[in-house]
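In: kindly generate the corresponding structure for this input.
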Amino acid sequence: MTPATAPRPVPRLIATDLDGTLLRDDKTVSERTVAALAAAEEAGIEVFFVTGRPARWMHVVSEHVHGHGLAICANGAAVVDLRDGGRVLTVHPLERPTALAVVQALRAVAPGVSFGVETTVGFHHEPVYPRMQAYDPGMIVAVAEKLLEEPPGGGAPVVKLLAHHSELAPDAFLGLAREAAGELASLTRSSPSALLEISAPGVSKASTLARCCAERGISAAEVVAFGDMPNDVEMLTWAGTSYAMGNAHPDVFAAAGRLTAANNDDGVAVVIERILHDLPDT
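Out: Predicted structure coming up:
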């Protein structure tokens, strides 16, 4: 945590998670938050949405992107242009042989697990895998193993593998999965259910945010980050200033340097307003 006597750099970029953080529980962005985001950009502070969501689920905030129009999706596996229909600009794929090895490892330690496969062109899932969004059911496949076999030409890049278990507790499932497959891939979670999100080794919100910041000449010390779930931990640890939401998972409380109000109480906007108030006069 930053010592109280050390002057903090003026923030140049705000990185915020969406679900449980920027968004209220009803998946809306409050008028107060919309105004705060616009004011931050007007003051010259870039805002990046950094989420586990795929690009096609970014409609909830696409109209609130200012300036650059970019967002980091799928826990860092993709950078997309929200001004161009969510077009994928860069991707850090989970190679299919690696994804297949993860599937086999998890089936061995967690019988009853079901899988979904997120690619740059769509979503496929096994029959018993739960539908997360009624408006986006995806395409059903018999077994994930068949989908993950290397097709001619390589097929569309896999940005995320998802694993769901209907009986295990969420954190217990994550711990078990990391023991079984943590050397193969990056495993995390952001759902209140036992749903794991699996990316290529070394890929996280933090790794891709760091690249985006480096391209802009922005240091970690100049970043303010917000999050609420385990998939935010690396980002909150990397950022110079980080906030756990009042509704955050215990691991996030431990990783963040500071605490703000819950998502339903506009915790992100509260901090942005304070940042803007404290900006030095120019």
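In: could you use CA atoms for every contact and neighbour count after this?
Out: OK.
In: can you tell me how far Pro174 sits from Ile198?
Out: Quick fix: residue 174 reads Leu, not Pro. 10 Å (Cα to Cα, to the nearest Å).
In: who's more crowded, these two?
Out: Ile198 (29 against 22; other Cα atoms under 10 Å).
In: ok, the more buried one to Phe49 distance?
Out: For Ile198, the distance to Phe49 - Cα to Cα - is 20 Å.
In: now Val141
Out: When Val141 is compared with Phe49 (using Cα to Cα), they lie 31 Å apart.
In: if we can go back for a sec, what do Leu174 and Ile198 both touch?
Out: Leu187, Thr188 (Cα atoms under 8 Å, 6 or more residues apart in numbering).
In: quick revisit: more neighbours, Val141 and Phe49?
Out: Ranked by neighbour count (other Cα under 10 Å), Val141 and Phe49 place Phe49 first, with 23 against 16.
In: how close does the more buried one get to Ile14?
Out: 8 Å.
In: do Leu259 as well
Out: From Leu259 to Ile14 the distance is 15 Å (Cα to Cα).
In: before we compare anything, build this one as well:
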Amino acid sequence: MGEDGPVTSAPQHPTAPRLIATDLDGTLLRDDKSVSERTVAALAAAEAAGIEVFFVTGRPARWMDVVSDHVHGHGLAICANGAAVVDLHAGGRIVEVRDLPRPVALDVVHTLREAAPGTSFAVELTTGINYEPAYPPFFLDPGASVAAAEKLLHPDHSSAPVLKLLAHHAELSPDDFLTLARAAAGTKAAITRSSPTALLEISGLGVSKASTLALACAERGISAAEVVAFGDMPNDIEMLSWAGTSYAMGNAHPDVLAAASGRTVANNEDGVALVIERILAERTG
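Out: Alright, predicted model coming up:
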């Protein structure tokens, strides 16, 4: 489908949108991690029309440079799947944390080691990421400590809040690993995924993109009905289900397509920009 092709499924907007919440990877960003000129223009036009824009991502604050040049208005972003609210105008300073308690993180580590032997872990702190020797290395974080998760989670190693635990399995399929982990530890923590590999992201119970976005909207007097959300992977499902209007990208996971109220074209075809342009055209039409 071409850039200017129709939105596959376009819900009506019974309430004038006041906030756009968009995922980054696989959604707003193209596969080469760039933001197209069309998308930059659409985001700026939305904020000029009085619609707030929130970037809502699984990325940590330090990986927000991909959109730092395109921040307008308030400049807040929701990172680490809802575990951190970040001020992009202040160089990615974390202004709010919804942490994963260390005893819970340790419990999940032990539970998944037993339920899925071969699982390796990384620990995302407010100060950066650290990981186990068997965990795929983070080339964007060369200064990370490497040790067993039990040591990485010990307060003597670092007292910084834990934003999320990451669990990787080299043999299980991504969806099978997610199903297994939720069955084993889903009552202890929030478990989701956004990677095409068997990499799970584990947050505090009740922490998600949706729950943090809901808190941010409540502070602004914005209702769910006034939010338009975009996403492509399982970690977006709660947000897409909560928002009054939601769009799955043309490249989205099947469960995301089922959860969203509408569908747009793929990230490489500027699917977010296409919808924003149509929302603004409706306001002026």
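In: all helices of the stretch 101-250 of structure 2, in order?
Out: According to DSSP state H, counting those that start in this stretch, the stretch 101-250 of structure 2 carries its helices in the segments 102-115, 149-152, 174-185, 209-219, 237-242.
In: and among these, the most buried is which?
Out: helix 237-242 (a mean of 24; mean count of other Cα atoms under 10 Å).
In: now do stretch 24-39 of structure 1: distance from first to last residue.
Out: Stretch 24-39 of structure 1: ends 20 Å apart by Cα to Cα.
In: so which bits of that stretch are buried?
Out: Arg24, Val29, Ser30, Thr33, Val34, Ala36, Leu37, Ala38 (16 or more other Cα atoms under 10 Å).
In: what's the answer for stretch 152-159 of structure 2, then?
Out: In stretch 152-159 of structure 2, counting by 16+ other Cα under 10 Å, buried: Leu152, Leu153.
In: and the contacts of it?
Out: With Cα under 8 Å, 6+ apart, stretch 152-159 of structure 2 has contacts from Arg102, Ala105, Leu106, Val123, Asn130, Tyr131, Lys151.
In: map the second one across to structure 1 for me.
Out: Residue correspondence to structure 1 (TM-score structural alignment): Ala105 of structure 2 is matched to Ala99.
In: what about the strands in the stretch 151-285 of structure 2?
Out: 162-168, 189-193, 199-204, 227-231, 245-248, 262-263 (DSSP state E, counting those that start in this stretch).
In: the residue nearest to Thr16 of structure 1 when sequence neighbours are not counted: neighbour count?
Out: In space, and not counting its chain neighbours, Thr16 of structure 1 is closest to Phe226: 4.8 Å by Cα to Cα, 6 or more residues apart in numbering. For Phe226 of structure 1, the neighbour count with other Cα under 10 Å is 31.
In: surely Phe226 of structure 1 touches Thr21?
Out: Yes: under the criterion of Cα atoms under 8 Å, Phe226 of structure 1 makes contact with Thr21 at 6.9 Å.
In: residues that sit against both of the two, list them.
Out: By Cα under 8 Å, 6+ apart, the residues touching both Phe226 of structure 1 and Thr21 are Met245, Val268.
In: give me the most central residue, structure 2.
Out: Closest to where the C-alpha atoms of structure 2 average out (Cα atoms, centre = their mean) is Thr57, at 2.7 Å.
In: any idea how far the alignment partner in structure 1 of that one is from Glu183 of structure 1?
Out: In structure 1, the residue paired with Thr57 of structure 2 according to TM-score structural alignment is Thr51. Distance, Thr51 of structure 1 to Glu183 of structure 1, using Cα to Cα: 23 Å.
In: OK, contacts around Gly175 of structure 1?
Out: Taking Cα under 8 Å, 6+ apart as the test, Gly175 of structure 1 contacts no residue whatsoever.
In: let me redo that: Arg102 of structure 2
Out: Leu153, His154, Val162.
In: counterpart of the second one over in structure 1?
Out: When structure 1 is aligned by TM-score structural alignment, His154 of structure 2 is paired with Glu149.
In: how close does its match sit to Asp26 of structure 1?
Out: Taking Cα to Cα, one finds Glu149 of structure 1 at 38 Å from Asp26 of structure 1.
In: quick check: Ala148 of structure 2 touching Pro133?
Out: Yes: between Ala148 of structure 2 and Pro133 there is a contact under Cα under 8 Å: 7.4 Å.
In: so who does the counterpart of Gly92 of structure 2 in structure 1 touch?
Out: In structure 1, Gly92 of structure 2 lines up with Gly86, judged by TM-score structural alignment. Taking Cα under 8 Å, 6+ apart as the criterion, Gly86 of structure 1 is in contact with Ala55, Arg56, Met58, Val80.
In: ignoring the adjacent residues along the chain, who's closest to the second one?
Out: Same thing as Arg56 of structure 1. Gly86 (6.6 Å).
In: swap in the first one?
Out: Leaving out its chain neighbours, the residue that sits closest to Ala55 of structure 1 by Cα to Cα, 6+ apart is Gly86, at 5.3 Å.
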